[in-house]
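Undergrad: I would like the atomic coordinates for the input below:
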Amino acid sequence: MAPQNGEKPSSAPAPCTKINRVLLLLRLLAFSATAAATIVMALNKQTKTFVVATIGTTSIKATLTAKFNDTPANVFFVVANGLGSLHNLLMILLDIFGRKLDYKGFRLPGIAILDVLNVVLVSAGVNAAAFMADLAKHGNSHARWDKICDRFGKFCDHGGGALISSFIGLFLMLLICAISIIKLLKPNATTSHINISFP
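TA: Sure, this is the predicted structure:
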């Protein structure tokens, strides 16, 4: 119907599709999981006092502290999960407030590429930390690497919790990545896409 009195028709915003709501929920869950992994590992620290020798009736004690930053793999784990959390937070804000920020239809391809890079980064961080966690729990007699989880149980428990949270976040980000690629390959009326025309 033609507008009356020269008024322009109002363009109603496109309704949020079901796949967009699912994607937003997955991003919120992935953000929560990676943020929890980052915080738990970054605050992971335990101090214990051990008797290292006994001279007569006098015990010689040593106080040792296990910290996450004693191992570069754990530091990388914190950085990778922190960046993964930041990525998901920015994508959530972009999904809510930035639907109009689409330069020549490159929003969906850009998001898909960033999602893949995010999966690679978090996967590298959590697998590096998992390798060090296995050494901490079982040791390696060939490399003369002693296990520490029998002495620093709380430290290892917190590290294990951070690893579980990060693996959950990684699984969710794999789902996000798959959905982002599906949206890129099968755009609908509510999502912008690149129109390629041939002469």
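Undergrad: can we go C-alpha only for contacts and neighbour counts from here?
TA: Noted.
Undergrad: Find me whatever residue is spatially closest to Pro187, sequence neighbours aside.
TA: Nearest residue to Pro187, sequence neighbours excluded (C-alpha to C-alpha, 6 or more residues apart in numbering): His193, at 6.4 Å.
Undergrad: pretty sure the one you found contacts Leu108?
TA: Yes - under the criterion of C-alpha atoms under 8 Å, His193 makes contact with Leu108 at 7.1 Å.
Undergrad: Now do the shared contacts for these two.
TA: Residues touching both His193 and Leu108 (C-alpha atoms under 8 Å, 6 or more residues apart in numbering): Leu184.
Undergrad: Also this sequence, please, to line up against the first:
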Amino acid sequence: MDIEHGKKPPAIAAAELCTLKDKLVGLWPVLLRAAAVLATAVAAVVMGLNRQSYTAVVAIVGTRPLTQTFTAKFNHTPAFVYFVIANGVASLYNLVVLLTRRCLVQGRAQHLVVHRMDMVIMVLLATGAATAASMAELGKNGNLHTRWNPICNKFGSFCNRGGVSLVSSFIGVALMLALNLLSSATTSPRAVVAGQ
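TA: Sure thing, here's the model as predicted:
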């Protein structure tokens, strides 16, 4: 009777709803990974191109000022170099997984390998962002105990771009954490038994 009036039986509607739910759940990892590629690539590129120079008068000889140009680059600090490498590796890894996801995630064993690599990449990103954040804090506030002066009052654009890069990297860490939590939920023994 329902079919004659254009209505679907409840069993067919429920099956279509489950199919739609499975497609949406399957779409989340792709969206999270694509966002992680974008966030980590932005972090790596912005920090990798981060450079600023300024010229200051260092002495006056007679009436003539002597000037010197000071330059701040990301590669002057090993923490920032590690940060760029970590974000570059994470971006490249996520891009490769996105492009080869149909080939890679076929069985449970391949899914576990990707899950474990996701954890490694998340740790790499988190350590890179943390080391860069500690150096950024030192550059912004200095250290009075060791008489290290802050540099952000002289290299404002350098510090601002570094801040944008750090925020982008921490967003990448959060996205990788979300991917790991989602992957853990789908690879847990209960989820595997329920899916069989």
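Undergrad: quick one, what contacts the residue nearest to Pro187 of the first structure?
TA: By C-alpha under 8 Å, 6+ apart, the contact set of His193 of the first structure is 105-106, 108, 184, 187.
Undergrad: if you set the cut-off to 10 Å instead, what comes out?
TA: Contacts for His193 of the first structure (C-alpha atoms under 10 Å, 6 or more residues apart in numbering) come out as 102, 104-109, 183-187.
Undergrad: Can you classify it as helix, strand or coil?
TA: Secondary structure assignment for His193 of the first structure (DSSP: H, G, I helix; E, B strand; the rest coil): coil.
Undergrad: re earlier: mind putting the contacts of His193 of the first structure into a markdown table with secondary structure, distance to Leu23 of the first structure and neighbour count?
TA: What follows is those, written out as a markdown table (DSSP: H, G, I helix; E, B strand; the rest coil; distance: C-alpha to C-alpha, whole Å; neighbours: other C-alpha atoms under 10 Å):
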| residue | secondary structure | distance to Leu23 of the first structure | neighbour count |
| --- | --- | --- | --- |
| Asp102 | coil | 18 | 14 |
| Lys104 | helix | 23 | 10 |
| Gly105 | helix | 19 | 14 |
| Phe106 | coil | 18 | 13 |
| Arg107 | helix | 15 | 20 |
| Leu108 | helix | 13 | 20 |
| Pro109 | helix | 15 | 17 |
| Lys183 | helix | 10 | 19 |
| Leu184 | helix | 13 | 20 |
| Leu185 | helix | 16 | 12 |
| Lys186 | coil | 15 | 10 |
| Pro187 | coil | 14 | 14 |
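Undergrad: would you list those in JSON lines and tack on distance to Val119 of the first structure?
TA: Output for those, formatted as JSON lines (distance: C-alpha to C-alpha, whole Å):
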{"residue": "Asp102", "distance to Val119 of the first structure": "23"}
{"residue": "Lys104", "distance to Val119 of the first structure": "26"}
{"residue": "Gly105", "distance to Val119 of the first structure": "23"}
{"residue": "Phe106", "distance to Val119 of the first structure": "20"}
{"residue": "Arg107", "distance to Val119 of the first structure": "18"}
{"residue": "Leu108", "distance to Val119 of the first structure": "17"}
{"residue": "Pro109", "distance to Val119 of the first structure": "16"}
{"residue": "Lys183", "distance to Val119 of the first structure": "17"}
{"residue": "Leu184", "distance to Val119 of the first structure": "17"}
{"residue": "Leu185", "distance to Val119 of the first structure": "19"}
{"residue": "Lys186", "distance to Val119 of the first structure": "22"}
{"residue": "Pro187", "distance to Val119 of the first structure": "22"}
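Undergrad: Kindly state which residue of the second structure is aligned to Leu86 of the first structure.
TA: Alignment note (TM-score structural alignment): Leu86 of the first structure maps to Leu92 of the second structure.
Undergrad: where's Val116 of the first structure, which helix or strand?
TA: Using DSSP states H and E, Val116 of the first structure sits within helix 107-138.
Undergrad: That helix vs the second structure, average offset?
TA: Overlaying the second structure shows helix 107-138 of the first structure at a mean distance of 0.5 Å from the equivalent residues (mean C-alpha distance after the TM-score superposition for the first structure).
Undergrad: Pull the distance from that helix to the chain's centre.
TA: Relative to its chain's centre, helix 107-138 of the first structure lies at 7 Å (C-alpha atoms, centre = their mean, to the nearest Å).
Undergrad: Stretch 29-46 of the first structure now?
TA: With C-alpha atoms, centre = their mean, you get 9 Å for stretch 29-46 of the first structure.
Undergrad: Please tell me which residues of the second structure that stretch aligns onto.
TA: Aligned by TM-score structural alignment, stretch 29-46 of the first structure falls on residues 35-52 of the second structure.
Undergrad: So which bits of that stretch are buried?
TA: Residues 35-44, 46-48, 50-52 are the ones in stretch 35-52 of the second structure that count as buried (16 or more other C-alpha atoms under 10 Å).
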